[in-house]
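K.L.:
My questions concern the predicted model and sequence given below.
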Amino acid sequence: MDTNFSSNISGTILNHQWNKLHDWYEGDGEHIRFIGRFLAPLTAYWLVGGFFMIVDTFKPNFLTKYKVQPDEEVTMPRLLGALRVVLINHIISVPVVLLFHWIEIWRGCDMGRDLPSIPRFLIDALGIVLCEEIAFYYSHRLLHHPRLYKHIHKKHHEWTAPCSITAIYCHPVEQIFSNLIPVYLGPLVTGCHTSVQMVWFFIGLVETCFSHSGYHLPFCPPPEFHDFHHMKFVNNFGAIGLLDRLHNTDNLFKNSVYSKRRRLLLRFTPILELYPEDREKKTK
């Protein structure tokens, strides 16, 4: 199939709007990529994180029934403390984002006026996801080494029942090497178009915020995989579970009720009611 033809079928309107964006920036693709790498993840993070902050603050019954650890409550003082760490990590992220922007310019990543074809988009997206899974899994598992855990990663695990904004509640070293680099590595390796990168940043941060949210809402990404990691500390080191399955570091998870609950909820009955079981003890 001609990839250009494939792109023209579904992408004409989008491509026209993308060209209007380029015209607005006077054809400066580097500027668009620079703005997009900040705007896309920040928008995703605070849309989802802000929503769950409101939920955890006011605790409406019609939503709290979807908590995956219902006995754990998020208190306002603790939430505000986490928020301070999160804002610091946002500031720390700026020089790393700038560094990757300059490297991508040097590498020659696609910053052009034409959107990629659908096959090209999908190939690059797959490459990005695999790069992130590899980099995140091994960096995250390394941070669980006893010599590193107590100095760095233990801060993130102060939340055994995480809430959405704690996705980047962590030590600055972890923020750089286990959060930022795995996310930015894929676009750098694939050399993908700016639009692919922006979609990746947005969807990736939305999924990350949901996985830390502590809520399994209908028609939303299920949080059980990473929530289980916060409960047990010893399983589920990856983002999508591919390398956990390869290394058998999901053995406890896949034999638990939480594995059964890791599915898209297509009804309004809480997942704990659909797959009930005595709550497992938290172990450290």
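P.N.:
Yep, that arrived.

K.L.:
CA atoms for contacts and neighbours, from now on please.
P.N.:
Noted.

K.L.:
all helices in the stretch 101-250 of the chain, in order from the N-terminus.
P.N.:
118-143, 146-149, 172-174, 181-190, 194-211, 224-232, 242-247 (DSSP state H, counting those that start in this stretch).

K.L.:
between those helices, which one is nearest to Tyr25?
P.N.:
Tyr25 lies closest to helix 194-211 among those, at 14.1 Å (Cα to Cα).

K.L.:
what is the orientation angle of the closest one with helix 118-143?
P.N.:
With axes from the mean of the first three to the mean of the last three Cα atoms, to 10 degrees defining the directions, helix 194-211 sits at 40 degrees from helix 118-143.

K.L.:
in helix 194-211, what counts as buried?
P.N.:
194-198, 200-202, 204-211 (16 or more other Cα atoms under 10 Å).

K.L.:
what does that helix contact?
P.N.:
32-33, 36-37, 40-41, 43-45, 48-49, 109-112, 115, 121, 124-125, 164-165, 167, 183, 187, 220-227 (Cα atoms under 8 Å, 6 or more residues apart in numbering).

K.L.:
And for stretch 15-25?
P.N.:
28-29, 31-32, 113-115.

K.L.:
So which residue is smack in the middle of this protein?
P.N.:
Thr208 (2.8 Å; Cα atoms, centre = their mean).

K.L.:
right, and out of the contacts of stretch 15-25, which lies closest to Ser6?
P.N.:
Of all these, Leu115 has the smallest distance to Ser6: 11.7 Å, by Cα to Cα.

K.L.:
quick one: secondary structure of the residue nearest to that closest one when sequence neighbours are not counted?
P.N.:
What sits nearest to Leu115 in space, not counting adjacent residues and going by Cα to Cα, 6 or more residues apart in numbering, is Asn15, at 5.9 Å. Look at Asn15: counting by DSSP: H, G, I helix; E, B strand; the rest coil, its state is helix.

K.L.:
and the two most separated of the buried residues of helix 194-211?
P.N.:
Once Cα to Cα is applied, the buried residues of helix 194-211 give Thr194 and Ser211 as the farthest pair, at 25.6 Å.

K.L.:
just to revisit the earlier point, buried among the contacts of stretch 15-25? Need that as a selection in PyMOL.
P.N.:
The PyMOL selection below is limited to those of the contacts of stretch 15-25 classed as buried (16+ other Cα under 10 Å):
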select buried, resi 29+32+113+114+115
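
K.L.:
ok, structure two:
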Amino acid sequence: MASLSLSTLTTLWPQIATSYPPGLIEVTITILAQILGFWLPCTLYLAIDLAFPAFSNKHKLQSYRRQPTWAAITHCFQRVLTANLLSTSLQIAFAFATNFQHTLFTITPTYPTPRELIADFAYALLLRELLFYTAHRALHHPKLYSRFHKQHHSFTAPMAFAAQ
């Protein structure tokens, strides 16, 4: 099944890369990455907590009283959804303003070499960590912390949606 999917992607990607504007491909990939890399795993973790509470509680390090309330979970979910929709809307607006022709991605019908893939992955990982660290430090500024960031630290027990 995996090889079927990979072979399908192998034949589809050149068509996608030449048929659609690069900005549209970037927006689509970004949305898919958010769904597959954040929303799906967070939802699965929350579903395990809700569907199998005895199993879930058995594996938690913090006591029951330190777990977030349903109100805190829904508030967090709403804040994360709002932030995610806002950032996605800004990305779509920028792409629309450039007629979906500008992108920060390199989009070609050919595949990168393994060396390019490893180098780009390492560069992206390093850049992501640097940007995350810088943004997180900035959010600890006294003028920003209480208004925007304090709620992130209000979760004393791990909660998947609070990760963003």
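P.N.:
Thanks, I have the structure now. If you're wondering where the values come from, they're calculated on a predicted model, not measured in any experiment.

K.L.:
TM-score of the superposition?
P.N.:
The TM-score (TM-score structural alignment, normalised by the length of structure 2) is 0.76; 155 aligned residues with a Cα RMSD of 2.8 Å.

K.L.:
Any buried residues in stretch 73-81 of structure 1, and which?
P.N.:
74, 79.

K.L.:
Is the residue mapped onto Ala71 of structure 2 from structure 1 within a helix or a strand, and which one?
P.N.:
In structure 1, the residue matched to Ala71 of structure 2 (TM-score structural alignment) is Pro77. Using DSSP states H and E, Pro77 of structure 1 sits within helix 76-107.

K.L.:
That helix versus helix 181-190: what angle between them?
P.N.:
Going by the same axes, to 10 degrees, helix 76-107 of structure 1 makes 20 degrees with helix 181-190.

K.L.:
I'd like the distance between the corresponding residue of structure 2 for His151 of structure 1 and Thr134 of structure 2.
P.N.:
Here His151 of structure 1 is matched to Arg147 in structure 2, going by TM-score structural alignment. Taken as Cα to Cα, to the nearest Å, the spacing of Arg147 of structure 2 relative to Thr134 of structure 2 amounts to 18 Å.

K.L.:
Could you pull up the residues touching Ala44 of structure 1?
P.N.:
202-203, 205-206.

K.L.:
List the contacts of Tyr133 of structure 2.
P.N.:
Tyr133 of structure 2 is in contact with no residue at all, counting by Cα under 8 Å, 6+ apart.

K.L.:
That one matches what in structure 1?
P.N.:
Under the alignment (TM-score structural alignment), Tyr133 of structure 2 maps onto Tyr137.

K.L.:
against structure 2, where does the helix or strand containing Leu272 of structure 1 fall?
P.N.:
According to DSSP H and E, Leu272 of structure 1 maps onto helix 271-274. Mapping helix 271-274 of structure 1 onto structure 2 (TM-score structural alignment) gives no aligned residues.

K.L.:
List which of the contacts of Ala44 of structure 1 are still in contact in structure 2.
P.N.:
Checked against structure 2 using both residues aligned by TM-score structural alignment, their matches' Cα atoms under 8 Å, the contacts of Ala44 of structure 1 keep none of their contacts.

K.L.:
and which of the residues you listed is nearest to Pro172 of structure 1?
P.N.:
Distances from Pro172 of structure 1 to the contacts of Ala44 of structure 1, taken by Cα to Cα, are shortest for Leu205, at 18.0 Å.

K.L.:
Quick check, Asn4 of structure 1 in contact with Ser117.
P.N.:
Yes. Assessed by Cα atoms under 8 Å, Asn4 of structure 1 is found in contact with Ser117 at 5.9 Å.

K.L.:
Of the helices of the stretch 101-250 of structure 1, which is nearest Phe100 of structure 1?
P.N.:
helix 181-190 (7.2 Å).

K.L.:
starting at the chain centroid, how far to the closest one?
P.N.:
In terms of Cα atoms, centre = their mean, to the nearest Å, the centre of helix 181-190 of structure 1 is set 14 Å apart from its chain centre.

K.L.:
name the helices or strands packed onto it?
P.N.:
Packing partners of helix 181-190 of structure 1 (3 or more Cα pairs under 8 Å, 6 or more residues apart in numbering; DSSP states H and E): helix 76-107, helix 118-143.

K.L.:
Buried deepest among the ones you listed, which one?
P.N.:
Highest mean neighbour count among those (mean count of other Cα atoms under 10 Å): helix 118-143, with a mean of 19.

K.L.:
what about the aligned partner of Leu87 of structure 1 in structure 2, distance to Thr74 of structure 2?
P.N.:
Here Leu87 of structure 1 is matched to Leu81 in structure 2, going by TM-score structural alignment. Plainly put, Leu81 of structure 2 is 10 Å away from Thr74 of structure 2 if you go by Cα to Cα.

K.L.:
likewise Arg137 of structure 2?
P.N.:
26 Å.

K.L.:
Repeat that for Ala122 of structure 2.
P.N.:
On the measure of Cα to Cα, Ala122 of structure 2 and Thr74 of structure 2 end up 35 Å apart.

K.L.:
go on, Pro22 of structure 2?
P.N.:
36 Å.

K.L.:
now do Ser89 of structure 2
P.N.:
22 Å.

K.L.:
What of Ala95 of structure 2?
P.N.:
31 Å.

K.L.:
With Leu104 of structure 2 instead?
P.N.:
As for Leu104 of structure 2, its distance to Thr74 of structure 2 is 34 Å (criterion: Cα to Cα).

K.L.:
swap in Gln67 of structure 2?
P.N.:
13 Å.

K.L.:
With Ile16 of structure 2 instead?
P.N.:
38 Å.

K.L.:
Ala17 of structure 2 now?
P.N.:
39 Å.

K.L.:
for Tyr133 of structure 2, same thing?
P.N.:
26 Å.

K.L.:
now Ala51 of structure 2
P.N.:
Taken as Cα to Cα, the span from Ala51 of structure 2 to Thr74 of structure 2 is 16 Å.
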